[in-house]
Each structure stands twice: as C-alpha cells, then as structure tokens.
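Q: Give me a 3D structure for the following:
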Amino acid sequence: MIISLNIKLVYGIYYSEDWQCELALEESTTLEALHRTIQRAVDFDDDHMFEFYIARTERSGERQRFECDDSSDMSCQLKDLFPLEKGRKLFYWFDYGDDWKFQISRSRKKPFAPEPGVKYPRVVSEEGVRPVQYPSVEC
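A: This next block holds a predicted model:
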C-alpha cells in the first residue's frame, strides 16, 4: 500500500524560508530509503551523518533514536512506526553541523494501492522555498 507523508523543514543553520512537501511512498519503506527520498526532495548532497528520532519537539532531550550507522535502526519500516504515540512526532536530522531538521507526519489520506505506471516514491506537492544546502556567502 502507498501512504502519504508530510515533510516540513523546521530548523537549519541556513533556514530562512518555509518549505514542505508531501511524499507518496510504500508503507514498507525503510528509514534508510526515506533518508534518500528526502535527500532527493530537497536536492541535498548525501555527505553527512543523519538520524531519525521520535520526540515531542525537535529540541526535546528525551528521544527514541534511529541512527544511520545502525543497520537494524535503518531497516525499520514506516508501517512499524506509524501511528506514533500521542504527542510524539518523527524527525529527520541531517548534518549535525548545519543542523537540518525536518518534521515527518503521516497525512490523513487513507493508504491506497499503487497506481499503474506511477513510480514511487514521489513528491506529490511542494510548498515554499526549497532549502539550499550550501548557500553562497557574500563577503
């Protein structure tokens, strides 16, 4: 089945504009595959460490972490994570130096069968200004 996720940029050192997108992807998608999908959606270079975590807010100290260097964490499937416990959210943290944080939520759309001829995962919609990973700095 295909599910829809909303991905919203909530923080980054170069964050200045709102950006979010809706992704359609298999509910069996792993966190490793979700990482690559988000990277393509924002057009970032996949050149830094990352993690996913479940917490109340992006800054919460109490977190359930899924780290990129732990293959068992990254093989976790979306269908095993959602629905999240009440008051908890899923976050994706990329590049600990530039501190890109995205909130991931399941949309209210019901899961649906894959449409023939449509390739998944895919970006369904996008709003705002896509972040720039390495903006040029003027002197």
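
Q: From here on, just use CA atoms for contacts and neighbour counts.
A: Noted.

Q: Can you check my assumption that Glu32 lies in a helix?
A: Yes: assessed with DSSP: H, G, I helix; E, B strand; the rest coil, Glu32 lies in a helix.

Q: Distance-wise, check it relative to Lys119.
A: Distance, Glu32 to Lys119, by CA to CA, to the nearest Å: 18 Å.

Q: this one as well, want them side by side:
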Amino acid sequence: MIWTIKVVLWSGFCDEISWEAKIAIDSSSTLDELHFAIQEYVQFGNDHLYEFYTSRNERSHKRTRYSEENELVYETTLEMLYPLKKGNSLFYLFDYGDLWIFKIAKTRKKPFDPVVGVGYPILIEESGNKPIQYSGFEE
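A: As a prediction, the model looks like this:
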C-alpha cells in the first residue's frame, strides 16, 4: 500500500528555515529508503551519519533508535513502525554535528494501491524554503 507521510524540518543548523513535504511512499519501504527520499527532496548531500528514532519529543533521552550502527534502518519498514506507541513521534536526525532534525508523521489520507508505471517514493507537495545544508560556507 502507498502511504502519504509528512516530513517537517524541526530544527537544524538554521532554525529560522521552515520546510515541509508530503511524500507518497510504499508502506513496505525501509527507513533507509525513507532516508534517501528525504535527502533527495531536501537536496542535501548524503555525506553524514543519520538515524531515526521514536520518542515523546525530539530531545528526549528515552528513545528507540534505528541506525546504521544497529542496522535497524535496513530492516525496519514503515508498516512495522506504525502505529507508533501512544504519545511518541518518529524523528529523523541527519548529521550529528549540525543536528538536522525532521519530524515524520503518517497522514490520515487513506492508503492506496500503487499506480502502474509510477516509481515511489514521490514528492506530492512541498512548502516553505529548503534549508541550505552548508549555509555560510562558500564552495
């Protein structure tokens, strides 16, 4: 099934930037596949470590981590995660130095069968300004 998820830039190197996107993605996609989709749509270089985690808020130390280190990003699918434990949210942390944090939520839009000939994930909607990964640095 194809789900619609919302990805919101929660915090990062430039906190004044506001960006969010809705993505249609197969519910059997792994968190690693979601990582690559977010990287593509936010237009970051895939040059830093990352992890996903579930917790009550983005700063909570009580969290369940899904990372390359424990290899859960390769094994965990969206349909395995949802529904999340009551009160928890899913977060995506990219770059442990700049701490880009995105909040990810499954929308209430009804899941649908894949459309023949369409490659998922796809960007459905986007608003705000994309953050610049290395703002303030000249190339």
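
Q: Now the TM-score, please.
A: Laid over one another, the chains give 0.94 as their TM-score (TM-score structural alignment, normalised by the length of the first structure), with 138 aligned residues with a CA RMSD of 1.3 Å.

Q: Which residue of Glu32 and Lys119 of the first structure possesses the greater neighbour count?
A: Taking other CA atoms under 10 Å, Glu32 of the first structure and Lys119 do not tie; Glu32 has more neighbours (20 against 10).

Q: That one: what's it in contact with?
A: 68, 74-75 (CA atoms under 8 Å, 6 or more residues apart in numbering).

Q: Which ones among those residues lie within helices?
A: Met74 (DSSP state H).

Q: now the second structure: which of the contacts of Glu32 of the first structure match?
A: Counting by both residues aligned by TM-score structural alignment, their matches' CA atoms under 8 Å, the members of the contacts of Glu32 of the first structure that carry over to the second structure are Met74.

Q: which of the contacts of Glu32 of the first structure are buried?
A: 68, 74-75 (16 or more other CA atoms under 10 Å).

Q: And these, which is closest to Ser136 of the first structure?
A: Cys68 (28.1 Å; CA to CA).

Q: Aligned counterpart of the closest one in the second structure, please.
A: Cys68 of the first structure maps onto Glu68 in the second structure, with residues paired by TM-score structural alignment.

Q: so what's that match closest to, chain neighbours aside?
A: Using CA to CA, 6 or more residues apart in numbering and skipping residues adjacent in sequence, the residue nearest Glu68 of the second structure is Glu51, 7.1 Å away.

Q: One more: Val129 of the first structure?
A: Counting by CA to CA, 6+ apart, the residue nearest Val129 of the first structure is Trp19, at 5.3 Å.

Q: any idea how far Ser75 of the first structure is from Gly97 of the first structure?
A: Relative to Gly97 of the first structure, and taking CA to CA, Ser75 of the first structure is found at 25 Å.

Q: and if you look at Val42 of the first structure?
A: Applying CA to CA to Val42 of the first structure and Gly97 of the first structure gives a distance of 17 Å.

Q: more neighbours, those two?
A: Per other CA under 10 Å, whichever of Val42 of the first structure and Gly97 has more neighbours is Val42, with 17 against 10.

Q: thinking that one is in contact with Pro131, fair?
A: Yes: contact criterion CA atoms under 8 Å: Val42 of the first structure and Pro131 qualify, at 6.6 Å.

Q: What helices and strands are in contact with the longest strand along the first structure?
A: Looking across the first structure with DSSP state E, the single longest strand is strand 2-11. In terms of contacts (3 or more CA pairs under 8 Å, 6 or more residues apart in numbering; DSSP states H and E), strand 2-11 of the first structure is packed against strand 19-26, strand 100-106.
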